[in-house]
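Asks: the sequence and its predicted three-dimensional model are supplied below.
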Amino acid sequence: MKKILLPLSLPLMLAACNDPLSGLEPKPAGPVNVTVMALNDFHGNLEATGFAGVKVPDPKDPAKTVSLPAGGVELIGGYLEQERAKNPNVLFVGAGDLIGASPVTSSLLRDEPTVIALSKMGMKASSLGNHEFDQGLKELQRMQNGGCDSNDTSKACKFQNPYPGADFKWLGANVVDKTSGKPVFAPYLVEKVAGVKIAFIGAVLKDTPSIVSPSGISTLNFLDEAESINKYVPELQKQGVDAMIVLIHQGGETENGRGVCETFKGPIVDIVNKLDPAISAVVSGHTHQAYNCTVNGRTVIEGDFYGHMLQRLDLTVTPSTGKVDVRAMNVLMDSRSLPKNAAMTEIVNRARSLTEAVKQVPVGTIATSQISRASNAAGESALGDVIADAMLEGTKAQSTQIAFMNPGGIRADLNASQAGNTVTYGDLFAVQPFGNAMTVLELTGAQIKALLEEQFDNAGVAGQTKVLQVSGGFTYSYDSTAAKGSRVNASSIKLNGTVLDAAKSYRVVTNSFLAGGGDAFSTFTKGTNVIQMPNVVDIDVFVAYVKAHPGLAGGAQNRITRTK
């Protein structure tokens, strides 16, 4: 892999089908310059959020520094408008997770303002992401096509009635119906600009079923990414496309997230190595990292998350030779230098006006200004402890004894936004935006041991670890170097100091995502005496817990011990 130097400037830069006879149309005589702007892992962040890569003086206390506000639709819209004025040949696309796990301003309105904003900014296509499936296939199809037939009518069509749907297409070459085997969403989109045709092929990680609620995607199969993408290359070549770009919600990582390509690794590398040579570049996502690397002669790029960066591909397409030159960079959506788009400001202001009252409701106080979701060496976080305790306390009427929380469901630190370390509903919602219902079930001690083993090599991926957050009184230790299936010391698994009895049943509470086998924790699906609690959701028990414990402190992170 070759490292691409990443220029540093302001804005900061780090490095469906057409007519089958359309390929016969005359091509431009010389090279054509086309710019592709891409957005990944936006998660409904209509407003700018802190970009950890740059520190600036704190407006409230200039002696301190805070993360630079970056992203948000006002700055993204301003940048796109600015660049289109320079070159009209700009195509705006996405790499998945545009919606889902979103802040209150978007989520309380079912992410409709986000889709409307992206549409008004001229987005043409985006790959599906796993979070697009958070509310199930039917709701995702409504987000694509419009209307108010939602599974949450309290939120749908409150921003605009009727909700118009997306002007762009979600693409999923590897998402097919189990019965017919046919794609449920368009596999690709071809855009003609300045006389040349640019094809975008979309895919989502094949492991999506292990990280979303199974019930919402029960009719779908998620196929191999590279095989599914390559399947459509001959079809597009017959249409006479001049360049092919992959939009994929799967990514990689570099050491310490610094974008150094010599350390680049992850699932995306294997996928790219299998792609047809006709594909010129890959726009990736999912791992929330910023990188701009070359794999097997192709640009592979991802742009952080929450809209902090846009991936920019400057293409020089020469139809007469079939050559496509790609210059790639990540462009920081910098609040210090970029203009704001007036139409996007209107959308943000309307979304705020509809959600601010709920967002600003004080809930309680915490001991310090922040309770962190950062995990210790064992994988336990102070905020994870709190959330597991909240789940347990919120279901005491069901005689629960142990709570389990998935770390991926904790989307932000708990930050106090009001004076006196007061946290609001919006602060809590930012932490738990999914609306997963509580589920109570019984597992034996042996099943709990099996459940804990599923944390390691999670979903069959060697070295992938997802440590469940656990409630107070439940403790255990593990050795990460031990053989598969033997990493957790059975004699260390204790409830209130007593070793769990392998044959005895224990009352467990988790969320509906995990209860359905999400994150590849299949042992939950083997539980007995299951009580579904659709009217008791994660945010409700979290709010109740914070209210009941003024001056709440983060957990001591002493429930899980890693011996090696």
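Replies: Everything's here; your move.

Asks: alpha carbons only for contacts and neighbour counts from here, please
Replies: Fine.

Asks: mind giving me the packing neighbours of the longest helix seen in the chain?
Replies: The single longest helix within the chain, with elements called by DSSP state H, is helix 342-359. With contacts defined as 3 or more Cα pairs under 8 Å, 6 or more residues apart in numbering; DSSP states H and E, helix 342-359 has these neighbours: helix 73-86, helix 104-107, helix 112-120, helix 425-431.

Asks: put this beside the first:
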Amino acid sequence: MKDTLLVSAGDAVGASAPVSALMQDEPTLNILNKLHFDVGTLGNHEFDHGVNEMLRQIYGGKNPTTHKNFNGLDFPYVCANVISEKTKKPLLPPYVIKKVHGVNIGFIGVDTTETPSITMPNNVKGIQFTDEAKAINKYAKVLKKKGIKTIIVLAHDPGTSNQDGSNANGKVIDIAKKVDPEVDVIFGGHNHAYLNTKVNGKLVVQAYSYGTAFSDVRLWIDPKTKDVITDNADIITTYQDAIKPDPQIKKMIDADEAKVAPLINQKLGTAAAALTGQQNASGESNLGDFITDAQRDATGAQIAITNPGGIRADINSGTITWGDLYTVQPFNNTLVTMNLTGSQLRTILNEQWSDKTDPKMLQIPGMKYTWDSTKDGDKVVSLTLADGTPIENDKSYTVTVNSFLSTGGDGFLELAKGANFVNGMIDLDALVNYVKKQTSPISVSTGDRIKKIN
């Protein structure tokens, strides 16, 4: 009898490498089936292409691009806090019960309530994200009435801790403090960090991302009481270069890579040194500079702005392929050019620090600014165009952003208040065209657009 269960805490698809994304992430889903996962829940990236596509990936249906049928997942997805506005009920089953050695174990899923602010509005149209802890408690009560004493939560919510479990913090930790004592384990997600601790007697774990580690949770359950009597967990690093690939999985990946190879292997240029999203102390990165230079070049706007969350990978030194650029910008966001006043630009820059624990430093060409971390409220000290001309509060400027930011995404609400919106090309196309125009090897210096003075 199976006594090891494989579970996923969300973001199994979306923002993925082109070998998966170009085929609507069916290659990834096929591998999850081959690995015989037992239960999963939704993350924010499951909504990258909207509710209907998310449901098609789970339950199967005709592929919108190839028009071939996809059978869907062989295991259930559960989510208790994503509610249909039409039915007022969970869009997916809120929980599932698995029997292991005669003991029923309940699994409840929840997705972060941040999802509507970090995806396009149309992607979550018709659904609501309710409080995670309240949803967990509602269905923990249902499970308890069924006699289930072992309850596991899959929560796509962030948390982190030291290696010894100390200094645990984050939303999933707050959730653990609020939920029913009968909950035994909470798997976290979303911030791709290390987490292994206990909160109010509950194991709370998270194992980074991209298969670099997994959470190995062990539960000993009394067959008479049906409750957990002993538990522990380790976060196991997967040294992928030190293992022999499974032959079945390797065959699947090789076949998928062959299908997309002609496109993703196209050589577009070379990089003299790595272009990375790693920001300096002021908040600027050379890849952020390069991407926004490409967007400004594509639209002719005075200024361009992009969010760090839209930069999904680095570009290594050497050959730059189409696939490299797709991996950096996989969302197919449209470029949107608008008019913003100097006052609005200052507001947008200050929105970078709306979340004091997780500032989101925008990448910018066409303007420069200095900022002071010791100031409350308005941290921006000086603000000019790239040539040093002061940006005036009442003057209008043309600004290009991606379509996600244009709706106020990532908390940059002022961007949604721009005027004269004009849609342009896809951000990936702008980046591809820009690389082709550069003289190789490409070298990008950084450090002159954003200056932290304190």
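Replies: Cool, the structure landed. This is a predicted model, so every value here is computed, not measured.

Asks: so after the longest helix of the first structure, what's the next helix or strand?
Replies: Scanning forward in sequence from helix 342-359 of the first structure by DSSP states H and E, the next helix or strand is strand 362-365.

Asks: in the first structure, which spans are helices?
Replies: Assigned by DSSP H, the helices in the first structure fall at 73-86, 104-107, 112-120, 137-145, 225-231, 233-238, 267-273, 342-359, 382-394, 425-431, 445-453, 512-515, 538-548.

Asks: turn the ones you listed into JSON lines, including mean neighbour count.
Replies: JSON lines is the format used below for the helices of the first structure (neighbours: other Cα atoms under 10 Å):
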{"stretch": "helix 73-86", "mean neighbour count": "20"}
{"stretch": "helix 104-107", "mean neighbour count": "27"}
{"stretch": "helix 112-120", "mean neighbour count": "23"}
{"stretch": "helix 137-145", "mean neighbour count": "19"}
{"stretch": "helix 225-231", "mean neighbour count": "20"}
{"stretch": "helix 233-238", "mean neighbour count": "16"}
{"stretch": "helix 267-273", "mean neighbour count": "18"}
{"stretch": "helix 342-359", "mean neighbour count": "17"}
{"stretch": "helix 382-394", "mean neighbour count": "25"}
{"stretch": "helix 425-431", "mean neighbour count": "24"}
{"stretch": "helix 445-453", "mean neighbour count": "20"}
{"stretch": "helix 512-515", "mean neighbour count": "26"}
{"stretch": "helix 538-548", "mean neighbour count": "20"}
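
Asks: as JSON lines, these with distance to residue 284 of the first structure would be great.
Replies: Output for the helices of the first structure, formatted as JSON lines (distance: least, Cα to Cα, whole Å):
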{"stretch": "helix 73-86", "distance to residue 284 of the first structure": "18"}
{"stretch": "helix 104-107", "distance to residue 284 of the first structure": "23"}
{"stretch": "helix 112-120", "distance to residue 284 of the first structure": "18"}
{"stretch": "helix 137-145", "distance to residue 284 of the first structure": "21"}
{"stretch": "helix 225-231", "distance to residue 284 of the first structure": "12"}
{"stretch": "helix 233-238", "distance to residue 284 of the first structure": "18"}
{"stretch": "helix 267-273", "distance to residue 284 of the first structure": "8"}
{"stretch": "helix 342-359", "distance to residue 284 of the first structure": "25"}
{"stretch": "helix 382-394", "distance to residue 284 of the first structure": "29"}
{"stretch": "helix 425-431", "distance to residue 284 of the first structure": "25"}
{"stretch": "helix 445-453", "distance to residue 284 of the first structure": "31"}
{"stretch": "helix 512-515", "distance to residue 284 of the first structure": "25"}
{"stretch": "helix 538-548", "distance to residue 284 of the first structure": "31"}
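
Asks: does residue 487 of the first structure touch residue 455 like I think?
Replies: No - checked against Cα atoms under 8 Å, the pair residue 487 of the first structure and residue 455 is beyond contact range at 9.7 Å.

Asks: those two: which is more packed in?
Replies: More crowded of residue 487 of the first structure and residue 455, by other Cα atoms under 10 Å: residue 487, with 22 against 19.

Asks: stretch 262-272 of the second structure aligns to what range in the first structure?
Replies: Counting by TM-score structural alignment, stretch 262-272 of the second structure falls onto residues 357-367 of the first structure.

Asks: what's next to the matching stretch, contact-wise?
Replies: Contacts of stretch 357-367 of the first structure with the rest of the structure, by Cα atoms under 8 Å, 6 or more residues apart in numbering, involve 104-105, 416, 420-427, 543, 546-547, 549-554.

Asks: try 7 Å this time
Replies: 104, 421-426, 543, 546-547, 550-553 (Cα atoms under 7 Å, 6 or more residues apart in numbering).

Asks: what's the answer for stretch 178-194 of the first structure, then?
Replies: If you take Cα under 7 Å, 6+ apart as the criterion, stretch 178-194 of the first structure is touched by 16-17, 89, 170-173, 175-177, 197-202, 219-221.

Asks: quick check: end-to-end length of it?
Replies: 39 Å (Cα to Cα, to the nearest Å).

Asks: what distance separates it from the centre of its chain?
Replies: 22 Å (Cα atoms, centre = their mean, to the nearest Å).
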